[in-house]
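J.: only geometry, no sequence info:
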């Protein structure tokens, strides 16, 4: 169990395109564990490898239904639309309103080398899209049509 430093907005690694994982070895499995530990410690629901400075196509996500470890994930289909608030462990202090697909069909490889295809909707679909954007050097703020400070957002919630 190791916690990694989360890279912050402005660091070049967050804007680079990640490379596919060619071989699932002990190093990759250890990286998945470190990513999950780091995500949970930071109280996040997702983390992509570039966020800890590793340019590999890997993400971990847990929106409350258990941990998903995704290697070389690819969205096969998407449909519908949802509007929602997003934050990011790499961009502290601000939130943004972002349009995302309501439903996605995703293919990825798990830690055992098995190809998995899943369908996700609502918040899980949002989290998948957010994390996969990181693999292509895209941050949610690039897609946000409205940004809020955390204080502004808290004030809005009170009204």
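T.: In hand now; what should we look at? Since we're looking at a predicted model, the values are computed, not measured.
J.: alpha carbons only for contacts and neighbour counts from here, please
T.: Fine.
J.: first-to-last residue distance for stretch 98-109?
T.: End-to-end distance for stretch 98-109: 27 Å, by C-alpha to C-alpha, to the nearest Å.
J.: give me the residues contacting it.
T.: 70-86, 115-122, 125-126, 129, 140, 143-146 (C-alpha atoms under 8 Å, 6 or more residues apart in numbering).
J.: and the strand or helix carrying residue 27, what does it pack against?
T.: For residue 27, the element it lies in under DSSP states H and E is helix 26-41. Applying 3 or more C-alpha pairs under 8 Å, 6 or more residues apart in numbering; DSSP states H and E, one finds that helix 26-41 contacts strand 46-48, strand 58-61.
J.: structure B:
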């Protein structure tokens, strides 16, 4: 498999909700391999399938040396307690904006063998889980911005991309 190119803001695949994975076949196995290899590059925390042009519900992560994936994730829990911090996205390269996320998040889904998977964490892991889950629903983190920050971000995106 390969390190895949990242789709950039403006690509319609990023705004389209992804389909459930109904069959684990060679295509899905290849997708997981590509997600794991592509997220394992320096400076990458998470990667959704649609960011590499595949509109299926799967994502990978690379947080604190832990690399993994989940198929058909469900955002099972997000804490009421929030974290604030700058967030970026491989599909919006070079731009970082203050984004509020839950301080804790838990995702459930399956692995390639069909086994139940639960991934949870605080801080960067929580941010990653929520960010990648949004991607699978066709949302970029820019949609979570508000006020003048949102206006500035969208203007910058129009100018650069």
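T.: Nice, I can see it. Keep in mind the model is a prediction, meaning the values are calculated, not measured.
J.: next, the TM-score between them, please.
T.: In this superposition the chains share a TM-score of 0.87, using TM-score structural alignment, normalised by the length of structure 1; 149 aligned residues with a C-alpha RMSD of 1.7 Å.
J.: strands of structure 1, start to end?
T.: Using DSSP state E, the strands of structure 1 run over 46-48, 58-61, 68-79, 82-88, 91-100, 103-109, 115-121, 146-149.
J.: picking that back up, and the buried ones among the contacts of stretch 98-109 of structure 1, selectable in PyMOL?
T.: Buried residues within these, by 16 or more other C-alpha atoms under 10 Å, are selected in PyMOL with:
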select buried, resi 70+71+72+73+74+75+78+82+85+86+120+121+122+125+126+129+140+144
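J.: still on that earlier bit, pick the most deeply packed of the helices and strands packed on helix 26-41 of structure 1.
T.: Most buried of the helices and strands packed on helix 26-41 of structure 1, by mean neighbour count (mean count of other C-alpha atoms under 10 Å): strand 46-48, with a mean of 28.
J.: separation between the residue positioned nearest the centre of structure 2 and residue 81 of structure 2?
T.: Per C-alpha atoms, centre = their mean, the C-alpha nearest to the average position across structure 2 is that of residue 132, at 1.9 Å. As judged by C-alpha to C-alpha, residue 132 of structure 2 and residue 81 of structure 2 stand 19 Å apart.
J.: same deal with residue 64 of structure 2?
T.: 22 Å.
J.: residues contacting the aligned partner of residue 34 of structure 1 in structure 2?
T.: With TM-score structural alignment as the criterion, the equivalent of residue 34 of structure 1 in structure 2 is residue 34. Contacts for residue 34 of structure 2 (C-alpha under 8 Å, 6+ apart) come out as 1, 2, 3, 4.
J.: so what's residue 85 of structure 2 up against?
T.: Neighbouring residues of residue 85 of structure 2 by C-alpha under 8 Å, 6+ apart: 97, 98, 99, 100.
J.: my guess is the second one meets residue 127, correct?
T.: In other words, residue 98 of structure 2. No - Residue 98 of structure 2 lies out of contact with residue 127 (C-alpha atoms under 8 Å); the separation is 12.0 Å.
J.: so what touches stretch 115-133 of structure 1?
T.: Under C-alpha under 8 Å, 6+ apart, the answer for stretch 115-133 of structure 1 is 45-48, 59, 61, 63, 73-74, 82, 100-110, 139-140.
J.: and with 6 Å instead?
T.: For stretch 115-133 of structure 1, the surrounding residues in contact (C-alpha atoms under 6 Å, 6 or more residues apart in numbering) are 48, 102, 103, 104, 105, 106, 107, 108, 109.
J.: name the nearest residue to the third one, ignoring sequence neighbours.
T.: Sequence neighbours aside, residue 121 is the residue nearest to residue 103 of structure 1 in space, at 4.3 Å (criterion: C-alpha to C-alpha, 6 or more residues apart in numbering).
J.: ok, the residue nearest to residue 108 of structure 2 when sequence neighbours are not counted to residue 21 of structure 2 distance?
T.: Excluding its sequence neighbours, the residue lying closest to residue 108 of structure 2 (C-alpha to C-alpha, 6+ apart) is residue 118, at 4.5 Å. Between residue 118 of structure 2 and residue 21 of structure 2 the computed distance is 17 Å (C-alpha to C-alpha).
J.: and what of residue 73 of structure 2?
T.: Applying C-alpha to C-alpha, one obtains 10 Å for the distance of residue 73 of structure 2 from residue 21 of structure 2.
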